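Student: how would this look folded up:
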Amino acid sequence: MDKFADKKMASKLELNWEQEVENSLFCWNKPQGINKDEHYICDESLRDGLQDPSVTDPEIGQKLEFIEGLEKIGISRVCLGFPASGEQAYQDTLEMCRFIKREGFKIEPYCAARTLTSDIAPVAQIQDKSGVALGVTTFIGISPIRRVVENWCDYFIMEQSREAVSFALNEGLDVNFVTEDTTRSKPENIKALLESVKELGCKRFTLCDTVGQSALSGVDNIVSFVRNLPGFAKGEVKLEWHGHNDRGYSLTNGMQAWMSGCDGVHGTVLGIGERAGNTAIELLVLNRLLESEFCETSKSLVPFIEKCSSWFSRKIDENYPLLGTTVFTTASGVHASAILKSYERGSNKLADLVYSSVPASEFGLEQNVRINKTSGRSNVQFWMNKNNLHMNEDTSASILLHAKSKRQALEDKDIFDFLARNVNVS
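Tutor: Below is the predicted model:
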């Protein structure tokens, strides 16, 4: 936006009126009190994400770069995979642990395991070999439907869980006891199992919306239920939420889990995962930033997720929040006029907020304007300014007339070709 730069107001004056305008915007949302100090994010891309049959398992070098990227965008915990599943998974996990130790990262690694000592033993071995404090999320399904399908009884689930947790604790692992399909399980079963496992010394628990059936009220009900169990209050144990997107609720459910009392929320990059996928970590990061404050890592988010798109072979949709190619773009004449006027006042902040709730510039991006049959003169003016060209009324009118004859927005090449054939510009 070079043409707009020379019209900027003096910095002090600009800051004053920009801040005044921003502060005057009324927000009907309830304050959610979400911040990075109290509410952390756990990345499950290398475990639950890879259960998506359409994605690619990244090479080990990409996995190391992936962990470095998670560190930069403020992810607190990362699942390194399921080392008991095979030799490659074991070796990749070991290499990632050594990398985390070598780089001195703050991110806390953990691995997944069924409630089997044979699954947990490799995690303990990797901790010993790497010298990294390692966690284990040991999981078992507890819902009525899983009990029927697996032919499990209360006694089996209880004993299997207690044996696995006891073994993991004795191995010095940070144990996270995970109840699969928690949101379709009976309160009395949840209570009995969690209280029994806690007696062993387990201090971290994950509630799973395994098939994505919860709505906001369900999230609040189950998190509140567990937090009200004796010894499960905030500060006594860590409570995490693992959601899926089958009903399209995963992001809002994750935010609700934080508000209802969970410390951590699980997710994957771009929401990769089986069926409709998991909660997208980049959208958790985005909304946590919007609820608190932007920091120096904000501009790392978009380039990192774009790399993840390549590593995991997951295309980013054009209208995907924050990352899509069209999310900060309009062709509307009314909207373009307001954005143009904001830039002409020398304010990126006004341009960001006049027709968007997400400030593009905080993420190293900017507003853009296209030209189609819904456009007006401001769209053309914006395009001319961006390309350092001058125009008159006739030029604007001819471009708009050309756009109105097309069924899609004009590409830059279309406009340049049209101008070359029909109009003299300088």
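
Student: okay, CA-based contacts and neighbour counts for the rest of this
Tutor: Will do.

Student: okay, which residue is most central for this protein?
Tutor: residue 281 (1.9 Å; Cα atoms, centre = their mean).

Student: so what's it up against?
Tutor: Contact criterion Cα atoms under 8 Å, 6 or more residues apart in numbering gives 41, 43, 266-271 as the residues in contact with residue 281.

Student: switch to 7 Å and redo it
Tutor: Residues touching residue 281, when contacts are defined by Cα atoms under 7 Å, 6 or more residues apart in numbering, comprise 267-269.

Student: ok, residue 389 next?
Tutor: Counted by Cα under 7 Å, 6+ apart, residue 389 has contacts 425-426.

Student: check residue 305 too.
Tutor: With contact taken as Cα under 7 Å, 6+ apart, residue 305 is in contact with residue 269.

Student: pretty sure residue 302 contacts residue 323?
Tutor: Yes - at 6.4 Å, residue 302 and residue 323 qualify as touching, with contact defined as Cα atoms under 7 Å.

Student: those two: who's more crowded?
Tutor: Neighbour tally, residue 302 and residue 323, criterion other Cα atoms under 10 Å: the higher count belongs to residue 323, 22 against 18.

Student: quick one: the more buried one from residue 316, how far?
Tutor: Using Cα to Cα, to the nearest Å, one obtains 7 Å as the distance from residue 323 to residue 316.

Student: cool, and residue 286?
Tutor: Counting by Cα to Cα, the gap between residue 286 and residue 316 amounts to 16 Å.

Student: swap in residue 88?
Tutor: Look at residue 88 and residue 316: by Cα to Cα, they are 28 Å apart.

Student: and the two? Which one has more around it.
Tutor: The residue with more neighbours, out of residue 88 and residue 316 and counting by other Cα under 10 Å, is residue 316; that gives 16 against 12.

Student: which of the three states applies to the closest residue in space to that one that isn't next to it in sequence?
Tutor: Nearest-residue entry for residue 316: residue 324, 6.3 Å, with adjacent residues in sequence omitted and distances by Cα to Cα, 6 or more residues apart in numbering. For residue 324, the reduced secondary structure class is coil; criterion used: DSSP: H, G, I helix; E, B strand; the rest coil.

Student: residues near residue 324, how many?
Tutor: When counting by other Cα under 10 Å, one arrives at 16 neighbours for residue 324.

Student: how about the strands in the stretch 151-300 of the chain?
Tutor: Taking DSSP state E, counting those that start in this stretch as the criterion, the stretch 151-300 of the chain carries its strands at 174-180, 204-209, 238-243, 264-267.

Student: second input sequence below; structure requested for side-by-side comparison:
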Amino acid sequence: MMKDEKKLYKDIFPYSEVPKTRFDNVLVPMDLQEEVWVTDTTFRDGQQSMASFEVEQISKIFDYLHIIDNGSGIIRQSEFFLYTDKDRKAVEVCQEKGYEFPEITSWIRAKAEDLKLVRDMEIKETGMLMSCSDYHIYDKLGMNREEALRYYVEMASKAIEYGIKPRCHLEDITRADFFGFVIPLVQELMKLSKDSGVDVKIRACDTLGLGVPYNGVELPRSVPALIHGLKNYGGVPSRLMEWHGHNDFYNVVTNSATAWMYGCNGVNGTVFGIGERTGNCPIEAMMIEYGQLKGNMKSLDLTHITELANYFKSELGYEVHEKTPFVGDDFNVTKAGIHADGLLKNEEIYNAFDTRKILGRPPLVAVNQYSGMAGIAAWINGYFNLEGEAKYGKKDEAILPIKAWVDEQYENGRTTVIRNDELKKVTLEHIAELNK
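Tutor: Presented below is the predicted three-dimensional model:
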């Protein structure tokens, strides 16, 4: 019998103060798996933070996920709501595409009537909400631990009876009693999996972004200890484990990478990190992280990430912040004159990787009163995608009238950066051969 005592960790989460990080100096080993992947929740958790997507928009975004994955299997799955006619229509449209990746899954409450929706849609796997902290068990659900555990296992069993793989979403795991509730629950779910021969997945949900990536931190906040514990005490194989994080404390990407590093195969996120409050883990960040950890990108095609960002801006009215890594307008744009000169000489000096090849985005400079001839030349080369002998240098006389126009702008009181469309117009007036 588990103890029926509410445990809220008020020494760690005093509420009247910021949360505490307690160290026990218990170190666990890294356990990066040969295969790791990303799962997507743009149409579920992400959509909750925005105006509801239309069916056509979901279809288009799903297409982008497919072409970005490009057969790599790194974007392994994407989960959908099923509650409205529009939700179900979107699933049907995406099912008709017949894509292997991402696989279509769903998300439901742990309720029998919700499972019937999954069965009727012929979806093979569904996420099921299983809140696991005492904040949720006692105060939201009005249950005790024994009741919650029995109910969750019963619903997972019901899913298997319906021919559906259950993915158990352990909500608020970073405030849960790990050995007092999480491990007993997970052990029962793994027993169910073994007895039935059906994979039962575990998604560890850092609902408030309270997880920390440091080894040697006390449970329940330690991501290394949580993943190590689920595998070694709960008996969850790495391939059946996912991490779902939020960015409330700026740790979402680091925590997701840490989950990979300590034995979790899957990390869950959304396109551009959209989601409630501070958002989810950006899946584009994790694809870049994949390349850094694995030393290759398999067949991923991230050039379409830029197109997808533009689609979000134009079709959904979503403003991708200009400073957002990889997709923001200023991501690989330098505004310092001395940096522009370095970029002109060798773009590797101020560009961390070949953004032209990998993201379809050449490095650019923003032209202002400090840019000089070097900055304008670097802008022209980047904007018009010039390479080799076609590139302009800071001593090219063709740039002089463009430089004179820029100077005149600021002499007349301008204080803002020259926009790309303005500079393109002036450049084409003076360098006609670029007008192709």
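
Student: could I get the TM-score for this pair?
Tutor: After superposition, the two chains reach a TM-score (TM-score structural alignment, normalised by the length of structure 1) of 0.78; 371 aligned residues with a Cα RMSD of 3.2 Å.

Student: residues contacting the corresponding residue of structure 2 for the residue nearest to residue 316 of structure 1?
Tutor: Taking TM-score structural alignment as the alignment basis, one finds that residue 324 of structure 1 is matched in structure 2 by residue 328. Contacts here follow Cα under 7 Å, 6+ apart; on that basis residue 328 of structure 2 touches 320-322.

Student: now these as CSV including secondary structure?
Tutor: Below are the contacts of residue 328 of structure 2 laid out as CSV (three-state DSSP):
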residue, secondary structure
320, coil
321, coil
322, coil
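
Student: can you tell me the SS state at residue 126 of structure 2?
Tutor: Using three-state DSSP, the secondary structure recorded for residue 126 of structure 2 is strand.

Student: start to end distance for stretch 257-268 of structure 1?
Tutor: Looking at stretch 257-268 of structure 1, the gap from its leading to its trailing residue is 16 Å under the measure Cα to Cα.

Student: what's next to the lengthiest helix in structure 2, contact-wise?
Tutor: Secondary structure assigned by DSSP state H gives helix 145-161 as the longest helix of structure 2. Residues from elsewhere that reach helix 145-161 of structure 2, judged by Cα under 7 Å, 6+ apart: 4, 110-111, 115, 130, 137, 165-166, 181, 185, 189.

Student: got the angle between that helix and strand 165-170?
Tutor: Regarding helix 145-161 of structure 2 and strand 165-170, their directions subtend 160 degrees when assessed with axes from the mean of the first three to the mean of the last three Cα atoms, to 10 degrees.

Student: list the residues that contact the closest residue to residue 32 of structure 2 other than its chain neighbours.
Tutor: If you skip the residues right next to it in sequence, residue 32 of structure 2 has residue 261 as its closest partner in space, 4.5 Å away by Cα to Cα, 6+ apart. Residue 261 of structure 2 makes contacts with 30-32, as judged by Cα under 7 Å, 6+ apart.

Student: among those, which one lies nearest to residue 225 of structure 2?
Tutor: The shortest approach to residue 225 of structure 2 among the contacts of residue 261 of structure 2 belongs to residue 30, at 10.4 Å (Cα to Cα).

Student: quick check: closest non-adjacent residue to the closest one.
Tutor: Across the structure, with Cα to Cα, 6+ apart as the measure, the residue nearest residue 30 of structure 2 apart from its sequence neighbours is residue 262 (4.6 Å).

Student: what does the one you found align to in structure 1?
Tutor: For residue 262 of structure 2, the equivalent position in structure 1 is taken to be residue 260, counting by TM-score structural alignment.

Student: residues in structure 2 aligned with stretch 172-186 of structure 1?
Tutor: For stretch 172-186 of structure 1, the aligned range in structure 2 is residues 163-177, judged by TM-score structural alignment.

Student: list the buried residues of that stretch.
Tutor: For stretch 163-177 of structure 2, the neighbour count (16 or more other Cα atoms under 10 Å) marks 163-177 as buried.

Student: can you give the contact residues for it?
Tutor: Taking contacts as Cα under 7 Å, 6+ apart, the residues outside stretch 163-177 of structure 2 that touch it are 7, 124-134, 156, 159, 198-207, 210-211, 220-221.

Student: ok, now how distant is the residue nearest to residue 32 of structure 2 from residue 43 of structure 2?
Tutor: When distance is defined by Cα to Cα, residue 261 of structure 2 is 27 Å away from residue 43 of structure 2.

Student: now residue 380 of structure 2
Tutor: Applying Cα to Cα, one obtains 39 Å for the distance of residue 380 of structure 2 from residue 43 of structure 2.

Student: again, but for residue 349 of structure 2
Tutor: Applying Cα to Cα, the value for residue 349 of structure 2 to residue 43 of structure 2 is 39 Å.

Student: so how far does stretch 141-156 of structure 1 reach from one end to the other?
Tutor: Taking Cα to Cα as the measure, stretch 141-156 of structure 1 stretches 12 Å from start to finish.

Student: chain center to that stretch, what's the gap?
Tutor: Here stretch 141-156 of structure 1 is found 32 Å from its chain centre; the criterion is Cα atoms, centre = their mean, to the nearest Å.

Student: now swap in stretch 99-110 of structure 1 and tell me
Tutor: Per Cα atoms, centre = their mean, the displacement of stretch 99-110 of structure 1 from the mean C-alpha position of its chain is 20 Å.

Student: over to stretch 123-131 of structure 2?
Tutor: Averaging C-alpha positions (Cα atoms, centre = their mean) puts stretch 123-131 of structure 2 20 Å from its chain's average.

Student: so what touches it?
Tutor: For stretch 123-131 of structure 2, contacts defined as Cα under 7 Å, 6+ apart pick out 105-110, 137, 152, 164-172.

Student: that older thread, neighbour count for residue 349 and residue 43 of structure 2, which is higher?
Tutor: In terms of neighbours (other Cα under 10 Å), residue 43 is the more surrounded of residue 349 of structure 2 and residue 43; the figures are 23 against 14.
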